[in-house]
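A.B. asks: This is a predicted model, with the sequence first.
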Amino acid sequence: MDAGLWADEFDSEIEESQVLDNWKLHVDEDLQIQMGWLRYTQRSYGKFRCSRCRRSWKSAEIHVLFLMNLNKVLRQGTVRMRIFKQECKKCIFPVMEKAEISHENIKRIIINLANRIQQVFYGQRERSQNLKPEVYGSDMEGPHDKEHCEGCKLQICGWQIVTPKGQADKGKDTQSKPKGQADKGKETQSKPKGQADKGKDTQSKPKGQADKKETQSTPHQSWARGLQHEPCVIKSSTKEHRPRHESDTSADDFVGFIIGVIGIGVLALWLLNR
């Protein structure tokens, strides 16, 4: 690929468009999508030749990526482009080969690019519809070979490789599996409530099941467990004392007085008999 030919055609087309700023085109074989740059893609027709087996093939899906940026302060516009490669599908260890695009198709790509710049950066209406690439020859090898396209592998071109659903899910972790399969083999935290509680102690089981397990223990263990968990309540056998009323107090004083009088009488009789 002649980078100078692309740059010359771009300079000529930008000059004819009479834009107010200076624009330059740069070819970058390792160009990646970047933030702050406007993206523009085209597809063209061309051919490839394998450097190992010398096999050649034609393709109408040669993807060209453009990144555009305009510095309004410096009045400098920049376009960076990349033409994606393809590899031979017959070789066991193929290499990415550069595309051979005709001069006519290069001109058409550049005209479409200049038209896009005027629309996006200068608000001009589209001068004409995008020119389609010139297709020559009829020996096309079926549809686009996505498995051997550099742009498809990088998921940049329109024909991205789509893995069938069954193969895409194969080998993934449980997060991509159905709910029933993902939960299989997990710990009890991800199981249903009834299965997750299986094997736990009586604190996490229902009350009925927990009491059932307690009855299987020996009397000594049940008595010891009762001392640990149940508070010891001592009940008094005596009757609860009621508040004393004034009538009760008067009766007690009278009885005490009588007993005192009898005691004094008995003492006086004893002294006289002596």
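C.D. replies: Good, I have the coordinates.
A.B. asks: From here on, just use CA atoms for contacts and neighbour counts.
C.D. replies: OK.
A.B. asks: So which bits of the helix or strand hosting residue 167 are buried?
C.D. replies: Assessed by DSSP states H and E, residue 167 sits inside helix 165-169. For helix 165-169, a neighbour-count test (16 or more other Cα atoms under 10 Å) marks nothing as buried.
A.B. asks: and what of stretch 116-127?
C.D. replies: Applying 16+ other Cα under 10 Å to stretch 116-127 flags 116-118 as buried.
A.B. asks: swap in stretch 130-141?
C.D. replies: Of all the residues in stretch 130-141, those buried under the rule 16+ other Cα under 10 Å are residue 133.
A.B. asks: Need the contact partners of stretch 92-107.
C.D. replies: With contacts defined as Cα atoms under 8 Å, 6 or more residues apart in numbering, stretch 92-107 is touched by 1, 6, 9, 44-52, 62, 83-88, 133-134, 150.
A.B. asks: From those, which land in strands?
C.D. replies: When the contacts of stretch 92-107 are checked against strands (DSSP state E), the matches are 44-49, 62, 83, 86-87.
A.B. asks: Second structure follows, compare the two:
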Amino acid sequence: MEEDAWKDAFQNEIIIRNISHFWSLDIEESFQKHPSWLQYTVYSFARFCCQLCGRRWASAKVHILFQIRLMRKTGQVMMHVFKQRCKLCNAAYYEQPEFIPENIEIALTMLVNRICEKFYNIPKENLPSRSFIRDGRQEGPHDSSNCEGCAHGVCHQNSNQGNVQYYRPRVTGTEWDRRYQNNRYTDQYDQDSGSCCNCCVIL
């Protein structure tokens, strides 16, 4: 995965929005949950290639998790892209997805939208709206048995999540203000697929 492409596109979005605070984006190779950070997920279209058999496949449900905080006028985003395995190889390991540049930009536009909305009180209707590009054909439903996000119990596409729940706490305006000032967030899972729901992609 092109780490520099993600970082450059993120900084470009920050500059375009004239955000005064310094923000950084770091990509975590292994999944780590930061409980006190704001959690935001998007589902993008991407392609995969098995390094064992050479099989290629596409998925419109590639789970990207952004964990966000703003502390002392410095913003930080930790990003993890959940990988997938080849369903034909018994010894397969998780492969990194390949994104087209347009979908990288769209994912980061959504991320900066959420930053503007949550940290700078910019109304959602005043933010740019973009949808992921579906570059190819996806075969069959989401393969939860070979999805890293499903294995960790954090993938919203997994219909067998057991007791894992995702919610937005019901709090008063005063309580939200206190959390913003102290940069403290309980388990908030915001999700976006860039379309009408989190399981479809606009063609």
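C.D. replies: It's in. As the structure is a computational prediction, the values presented were derived from the model and not from experiment.
A.B. asks: before we move on, back to that, and the helix holding residue 167 of structure 1, how far out from the chain's middle?
C.D. replies: Helix 165-169 of structure 1 sits 18 Å away from the centroid of its parent chain (Cα atoms, centre = their mean, to the nearest Å).
A.B. asks: so the helix or strand that comes right after it matches what in structure 2?
C.D. replies: Following helix 165-169 of structure 1 in sequence order, the next helix or strand is helix 179-182 (DSSP H and E). Under the alignment (TM-score structural alignment), helix 179-182 of structure 1 falls on nothing in structure 2.
A.B. asks: okay, now the aligned partner of residue 104 of structure 1 in structure 2: neighbour count?
C.D. replies: Here residue 104 of structure 1 is matched to residue 102 in structure 2, going by TM-score structural alignment. For residue 102 of structure 2, the neighbour count with other Cα atoms under 10 Å is 11.
A.B. asks: next one: residue 247 of structure 1
C.D. replies: Applying other Cα under 10 Å, we find 8 residues neighbouring residue 247 of structure 1.
A.B. asks: That one in helix, strand or coil?
C.D. replies: Under the three-state scheme (DSSP: H, G, I helix; E, B strand; the rest coil), residue 247 of structure 1 adopts helix.
A.B. asks: gap between it and residue 256 of structure 1?
C.D. replies: In this view, residue 247 of structure 1 and residue 256 of structure 1 are 15 Å apart by Cα to Cα, to the nearest Å.
A.B. asks: In structure 2, what stretch matches the helix or strand hosting residue 152 of structure 1?
C.D. replies: Here residue 152 of structure 1 sits within helix 150-153, counting by DSSP H and E. Under TM-score structural alignment, helix 150-153 of structure 1 corresponds to residues 148-151 of structure 2.
A.B. asks: in the superposed pair, what's the mean gap between that stretch and structure 1?
C.D. replies: In the superposition with structure 1, the average deviation recorded for stretch 148-151 of structure 2 is 0.6 Å (mean Cα distance after the TM-score superposition for structure 1).
A.B. asks: Could you give the separation of that stretch from the chain centroid?
C.D. replies: Computed by Cα atoms, centre = their mean, the chain-centroid distance of stretch 148-151 of structure 2 equals 14 Å.
A.B. asks: now that we have the ones in strands among the contacts of stretch 92-107 of structure 1, which one has the most neighbours?
C.D. replies: Result: residue 86 is most packed of these (other Cα under 10 Å), 29 neighbours.
A.B. asks: Which residue is the nearest non-sequential neighbour of residue 38 of structure 1?
C.D. replies: Distances taken as Cα to Cα, 6 or more residues apart in numbering put residue 68 closest to residue 38 of structure 1, at 5.0 Å, once the chain neighbours are dropped.
A.B. asks: a strand runs through the one you found, doesn't it?
C.D. replies: Yes: applying three-state DSSP, one finds residue 68 of structure 1 inside a strand.
A.B. asks: residues in contact with it?
C.D. replies: Contacts of residue 68 of structure 1 by Cα under 8 Å, 6+ apart are 37-40, 77-80.
A.B. asks: I'd like to know how far the aligned partner of it in structure 2 sits from residue 181 of structure 2.
C.D. replies: In structure 2, the residue matched to residue 68 of structure 1 (TM-score structural alignment) is residue 68. Look at residue 68 of structure 2 and residue 181 of structure 2: by Cα to Cα, they are 14 Å apart.
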